[in-house]
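>>> Turn this into a structure:
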Amino acid sequence: MARITKGILGGFSGKVGTIVGANWRGQDIIRSTPKPNSRPPSEKQLLQQTKFKLVIDFLKPVKNIQRKYFGTGSGSKSRVNMAVSYTINEAIQMTGDIPELMYNKVLITKGDLAGFQNAAATPQAGNIIRLNWENNSQQGNADATDKANAVCYCEELGTFEIFESITERSMLTADITLPAYHAGKEIQLWIFLNNAKETLACNSAYLGNLTLI
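I've put the predicted structure just below:
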């Protein structure tokens, strides 16, 4: 069944007989139904599929953040799709034949808000990570009330811990506490700021690979 989107003379989406209607880059198009392809995928295609699955699986837990705070969201690509494309193109390296994520290249958020200044993270006893940064509340479009957030990923466990609105930019420090089962584990850490209206964020900052105490 097809759906007409702009009246009887407009574009449509879906399948009608042997044609398919869709919107591509803002243009209404129709194309014939693709024929089944019995040809096995090439090595290049298999590698791209592997990269795509790696990135999709990794980013899935932060999808709600990226839906709000990755890029402008204009045009035909969603913010989530832009995050996937960026990560595949900029944050993957090959180790032999195996694609691997470069965590220092990963962006959790991407935007025009002024970011942290000289941020640092230090593990504390009790699975605590202490965050510190310098005051830049008067820089560009920064504001003292911007909200600080932290995203932690444990590769060994394959899990994320997300801490949203933990404090404001002007506070210059914050502690986050991970669950007890993270004791002694290595944690990848990113932080980012968003404005109080939740309409704008900065590029996330990667603070490194930390071992919890």
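>>> Going by C-alpha atoms from here, please, whenever you check contacts or count neighbours.
Noted.
>>> Can you check which helix is longest in the protein?
If you go by DSSP state H, the chain has its longest helix at helix 43-59.
>>> how about it: buried residues?
By 16 or more other C-alpha atoms under 10 Å, the buried positions in helix 43-59 come out as 51-52, 54-56, 58-59.
>>> before we move on, what about stretch 174-182?
174, 176-178, 182.
>>> quick revisit: tell me the two of the buried residues of helix 43-59 that are most distant?
Greatest spatial distance among the buried residues of helix 43-59 (C-alpha to C-alpha): 51 and 59, at 12.2 Å.
>>> Closest one of the buried residues of helix 43-59 to residue 3?
Out of the buried residues of helix 43-59, the member with the shortest distance to residue 3 (by C-alpha to C-alpha) is residue 56, at 28.8 Å.
>>> Now show me the structure for the sequence below, then we'll compare the two:
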Amino acid sequence: MGKLYDSLLSGTSGRTGRIVVANVSGNEISRVRPKKRSGQPTVKQLLIQNRMKKCALFMQSYRGYACKYFGTRMGMKSSYNLAMTNLMENFKINYADATITPDYPMLSFSKGTLLAPVPLALNLATAGTLEVTWQDNAAGNTERENDFAQILVAIKDEDISMFVENAAKRYDAAYTVSLPVNFQSKPLHIWIAFRTEDGETASNSQYAGTVS
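I've put the predicted structure just below:
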């Protein structure tokens, strides 16, 4: 991929032969369009493709949030790209066994400079209710007390997650998640992050643990 300066094609997009020109976030780039695959994909290629599909499905519930609150753009990499990179790196492929296994504690859904949460406990009070608690670590700072908790819940070994946005305030120190039927009676993984009341900044997400 190349970046174009003072291009004759400036302000345009499209392709000529195998050369594709596009404008990405104000940057005009060129790339060579890949050739169509002539044969069947290898086992390795299928695993890589399947990992991409799994990551996209996993992020589906919080994609809108990640597009705003997963770090800041780095060159041509958007917040979405950074969030997807985190998933791709931590959905581990075992080529020998032809398996893909998420490293759940290493997965993140939020990246930022806000004061991070301190998860405390998880409890399945009933099959349909998950109690999540955290420390009110605002230390009397009113702005931090009013940060909104963001909670992500995922089913172990399944490619789906559910996202609860603005669940409670930091000072509440607890929230009860109502689990849909397809999340009940299954091992769950949980993460927490905070976002400011004005929506300007978010924290790193923290892995809270697992319950079953």
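>>> Superposed, how do the two chains score by TM?
The TM-score (TM-score structural alignment, normalised by the length of structure 2) is 0.79; 206 aligned residues with a C-alpha RMSD of 3.2 Å.
>>> State the next helix or strand along the chain beyond the longest helix of structure 1.
Helices and strands here follow DSSP states H and E; after helix 43-59 of structure 1, the next one along the chain is helix 63-69.
>>> need the next SSE after that next one, C-terminal direction.
Downstream of helix 63-69 of structure 1, the next assigned helix or strand under DSSP H and E is helix 79-90.
>>> tell me which of the buried residues of helix 43-59 of structure 1 is nearest to residue 32 of structure 1?
Set against residue 32 of structure 1, the nearest of the buried residues of helix 43-59 of structure 1 by C-alpha to C-alpha is residue 52 (26.2 Å).
>>> Tell me who's in contact with the nearest residue to that closest one once chain neighbours are set aside.
Of all residues not flanking residue 52 of structure 1 in the chain, residue 88 sits nearest, at 6.9 Å (C-alpha to C-alpha, 6 or more residues apart in numbering). When contacts are counted by C-alpha atoms under 8 Å, 6 or more residues apart in numbering, residue 88 of structure 1 touches 51-52, 55.
>>> What's residue 88 of structure 1 aligned with over in structure 2?
Aligned by TM-score structural alignment, residue 88 of structure 1 pairs with residue 88 of structure 2.
>>> Report the separation between that match and residue 206 of structure 2.
Distance of residue 88 of structure 2 to residue 206 of structure 2, given as C-alpha to C-alpha, to the nearest Å: 18 Å.
>>> Please enumerate the strands of structure 2.
2-3, 14-16, 19-24, 27-32, 91-94, 99-102, 119-126, 129-134, 148-155, 161-164, 174-178, 188-195, 206-211 (DSSP state E).
>>> most packed of the ones you listed?
Highest mean neighbour count of those: strand 188-195, a mean of 26 (counted as mean count of other C-alpha atoms under 10 Å).
>>> And that one, what does it pack against?
strand 148-155, strand 206-211 (3 or more C-alpha pairs under 8 Å, 6 or more residues apart in numbering; DSSP states H and E).
>>> Determine which of those approaches residue 93 of structure 2 most closely.
Here strand 148-155 is closest among these (C-alpha to C-alpha), at 18.7 Å.
>>> so how much does that closest one differ from structure 1 once superposed?
Here strand 148-155 of structure 2, set against structure 1 after superposition, deviates by a mean of 1.5 Å using mean C-alpha distance after the TM-score superposition for structure 1.
>>> what sits against the residue most central in space within structure 2?
In structure 2, the residue lying closest to the centroid (C-alpha atoms, centre = their mean) is residue 109, at 3.7 Å. Residue 109 of structure 2 is in contact with 62, 66, 70, 83, 152, 204-205, counting by C-alpha under 8 Å, 6+ apart.
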